[in-house]
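A.B. asks: Just the structure for this:
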Amino acid sequence: LTALATCQLIVEAIVENLSIKQELFKSLQSICAKDTLFASNTSSISITAIASVLDKPENMIGLHFFNPAPVMKLVEVIAGFRSSEKQLDLGSRLCHFWHKIPVIAQSSPGFIVNRVARPFYGEALKMLQEGVTKTECIDVLMQSAGFRMGPFSLMDLIGIDINLAVSKTVYASMYNDPRYRPSLIQEEMVAANMLGKKTGQGFYAYHDQKEKPDVAYEPRRTAAKYVSLNLDKQLLADIAKNIKASKHFVVTEHEAGACIQVGECAVLLSNGQTCDQRLQSLPYKHLAQLDLMLDYERCEIIHLAFDSGCDQQTREHIIGMFQLLHKKVMLAQDLPGLVVMRTVCMLINEAADAIENGVCSENDVDLAMQKGVNYPIGLLQWANVLGYAQVVEVLENLQQWFGDDRYRVSPWLRKKC
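C.D. replies: Reported below is the predicted structural model:
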């Protein structure tokens, strides 16, 4: 360590163990100048706790790089409880000098990215355990919605053991908040040494270049000829415009009600209720609910569910309608929130709560999720597109259905409404 005596900046990237990191920095402070900037690349350990052994804890910050570090632009600059503004500013300026994008986060479990991203994995695992659908279906839906990788493919790439370890750390650090509850499925997979790509078997098999399982889409159906549209509705406006522009349909327009109506069946974006539940308060005989997509014009898949009483002909007419718009159709069980809507609203809620609790700014949370984990747009930007009231409604309906506090709405979202 004596070779580091003249260094002005020392970045530590050793094993994720608090006591070992503390011992290292205790040794370094006895060797280095009093104004040396100490930084840890930890992904989850408290910067305040690491700095507690230093005579000058104000010289300690976090510089959390993302893998692969030469490629990924984001660096989380972490402020411990006693980190000085001078050293935090120096850390940010160094990031700019390295052509990186810094975001400021307070020292708290998971910082920004590892905290806000928990529902991307946690909700997928919970849906798998509930039997909502298969891993490959969830993955292709999230990709169709705009994410670069699905949660199960990404967990296989990261390593099931590593993903579980981060979940456990955040869960314990958050005093067992149910929003961060680790998955029993991952526990079993780690016990079975099914850790993902590195062991050849995770949620998918990687032996002998084996292909991932095929996703079952609906076969070609006869489309509805007559469709009624409300073009003033914003959320499904792109689909409505494509239907109107298509030569395949005879279109009429109505001024109130659902954006799309086929016969006695309304087609609406999911609000976090089942179709059967929601239909009780609507003036329609039948209901089809669509899953969320970021861009309905460009997405490849339409994921939808029908109420239990909807007749087969109406179902086929609506499925066929989307197929004529060059979409693959995946039929879902009538479950609350479907897949993408449920996951994205949970991600938005987590981003909102990070802001509410002073972890980061609105700008930095969106920047972090785009540059750190390649989200298609910022989560608050997505909330603005969807509408904050819609996000709150979905979360409230999920909480009512499951009776689980993991779906509680962040006060920050309520204020935005």
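
A.B. asks: going forward, measure contacts and count neighbours with C-alpha atoms only.
C.D. replies: Noted.

A.B. asks: count of neighbours near R342?
C.D. replies: When neighbours are defined as other CA atoms under 10 Å, R342 has 26 of them.

A.B. asks: which residues are contacting the strand or helix carrying it?
C.D. replies: In the assignment (DSSP states H and E), R342 maps to helix 340-356. The contact list for helix 340-356, computed with CA atoms under 8 Å, 6 or more residues apart in numbering, reads 112, 115-120, 123-124, 141-142, 145, 270, 272, 291-293, 336, 360-362, 365, 379-380, 382-383, 391, 394-395, 407, 409-413.

A.B. asks: Could you also give me the structure for this second sequence? I'd like to compare it with the first:
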Amino acid sequence: MRFNLAVLGAGTMGIGIAEVAAAHGCRVKLYDIDSNAVKAAIDGLSLRLDKRIEKGKIDDADKQAVLGHITSVNDLAELKGSELVIEAVVESLSVKQDLFKQLEQICDKNTLLASNTSSISITAIAAVLTHPERVLGLHFFNPAPVMKLVEVVAGLKTDQAVLKQATEWMREWGKIPVRAQSTPGFIVNRVARPFYGEALKIKQEQLADVHHLDAALKEAAGFRMGPFSLMDLIGIDVNYQVSQTVYKAMFNDPRYRPSLLQSEMVAAGLLGRKSGRGFYSYHQKDSEQASPFLSSQKQLPNQIQLNPSEHPFEQLLSPFKTVCAVTSGSLNQVGETVLFQTVGHRAESLAQQLKKPVCLVDWSFDYSHAEAVNLCFSTDVSDNDKNHIMALFQHIGKQVLVTEDSPGMINARVMSMLINEAADAVFNGVASAQDVDLAMRYGTNYPQGLIDYAGQIGWQNPASVLTELYQWFGDDRYRLSPYIRRQL
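C.D. replies: Below is the predicted model:
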């Protein structure tokens, strides 16, 4: 459906949204308080479209169609007749409220008024209007022409018909719309907080350095980027500001507590790629980083014992059959050492209970395609068993990380916190389980929805990890969501 649209703000998000709408035949009016910014944005879009022509993705007719659908306007009064207005201006409640009050006087009574805000309450924006029922959030993700997800956010007074219409338009634009209530961080910025916050806490506890943590969560768990390289890319100051905003808006709930380490980084001006140094250095002379992976072990055991179960963890170990002799048993055992997938217990505690040496294996979204495994050992594991275990994994194509023994290791700890946050968002009515999973897959490129993954591995596993963390730290940030309790 082609309709009249206005976009306010000619920054990166504004011109990106305008491009998406124009590419789908909508007539777009682009406004910015700085008229030069509009011209610069359209010129920049023209150059980007030229690059797409060079790559054979579009032709000149496509480019001209997109540009032809975007009109620069210099006065808000020219927005009259728009069926949808999307603002993408500075993240300030007062600025947005003033702008929407002007729009309410200019636009027709049936015009939908949308904000692209990532963190400000839609209810608060609409509160100053005579007709708050037509105000909603349409939170696009950067870059808007590429990222599929759009959070369709309802304020307390938003009309359901408005949400339905906006959702239909987003689908017509080829987007994946998810419904969310106006709560701090909506879905993605709320649920994703532990990916950064818990990794920062593990680093601050000196359990692992940033190279090790990034490698565990990227190569072993399966996230597209590690949290520290991602924070450097986003900007440590930007990520810290979002964390502060969500924490304050959630009335200082310890689950969202910002990191002191991150605060210090911002104070020191170590902001990531844009400052040349963050958690990593981006100066050429400092570009080589020590690998966190252990060197290759060549010594394989003559025989091992495997549990023939179809559980994903046992499937990880199944390829061992191709490199050494295997017998069947109730435990997975190499020499004297028993291998378990971690469910939060320390290796040392399990070894004392079993009176056997223990090797724990960290979590992965997909063990079969993971490039690495993250292990930890109880203190009584012999060097011979350690070498055999590492050699087995390396012979089936996995790089090996070894982490200090601590509850939840790295991946299980971070992933359980993410699952808990996703579950709590569903429990508190922020969004449906399906929309939470869609949001995290398409808004953050997680390899699998968190609710879906928890169901696959069994809800008792993240519950066990969180319980162990709560007992170990005595910190309410690890309290178990009632949604998870209901699944047990």
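
A.B. asks: Can you pull the TM-score for these?
C.D. replies: TM-score for the superposed chains, counting by TM-score structural alignment, normalised by the length of the first structure: 0.96, backed by 411 aligned residues with a CA RMSD of 1.3 Å.

A.B. asks: thinking again about what came up before, what's the average distance of the helix holding R342 of the first structure to the second structure?
C.D. replies: Mean deviation of helix 340-356 of the first structure relative to the second structure after superposition (mean CA distance after the TM-score superposition for the first structure): 0.5 Å.

A.B. asks: That helix corresponds to what range in the second structure?
C.D. replies: Counting by TM-score structural alignment, helix 340-356 of the first structure pairs with residues 411-427 of the second structure.

A.B. asks: can you check stretch 91-102 of the first structure too?
C.D. replies: Counting by TM-score structural alignment, stretch 91-102 of the first structure corresponds to residues 166-177.

A.B. asks: Could you do stretch 273-281 of the first structure as well?
C.D. replies: Under TM-score structural alignment, the counterpart of stretch 273-281 of the first structure in the second structure spans residues 345-353.

A.B. asks: before we move on, the earlier item: I would like the residues contacting the match of stretch 91-102 of the first structure, please.
C.D. replies: Against stretch 166-177 of the second structure from outside (CA under 8 Å, 6+ apart): M1, V20, A21, H24, K148, L149, V150, E151, V152, Y442.

A.B. asks: wait, which of those residues is closest to S287 of the second structure?
C.D. replies: Y442 (30.9 Å; CA to CA).

A.B. asks: Map the closest one across to the first structure for me.
C.D. replies: Aligned partner of Y442 of the second structure by TM-score structural alignment: K371.

A.B. asks: Can you give me the neighbour number for that match?
C.D. replies: 21.

A.B. asks: and what of A256 of the first structure?
C.D. replies: Neighbours around A256 of the first structure, by other CA under 10 Å: 11.

A.B. asks: nearest spatial neighbour of it, skipping sequence neighbours?
C.D. replies: N230 (6.5 Å; CA to CA, 6 or more residues apart in numbering).

A.B. asks: what's the counterpart of the one you found in the second structure?
C.D. replies: Per TM-score structural alignment, N230 of the first structure is aligned with N307.

A.B. asks: list the contacts for its match?
C.D. replies: E314, S328, G329, S330, L331, N332.

A.B. asks: In strands, which of those fall?
C.D. replies: The strands, defined by DSSP state E, take in S328, N332 from those.

A.B. asks: Quick one: buried ones out of the contacts of N307 of the second structure?
C.D. replies: E314, N332 (16 or more other CA atoms under 10 Å).

A.B. asks: Go through the contacts of N307 of the second structure and flag the ones preserved in the first structure.
C.D. replies: By both residues aligned by TM-score structural alignment, their matches' CA atoms under 8 Å, those still in contact after alignment to the first structure are S328, G329, S330, L331, N332.
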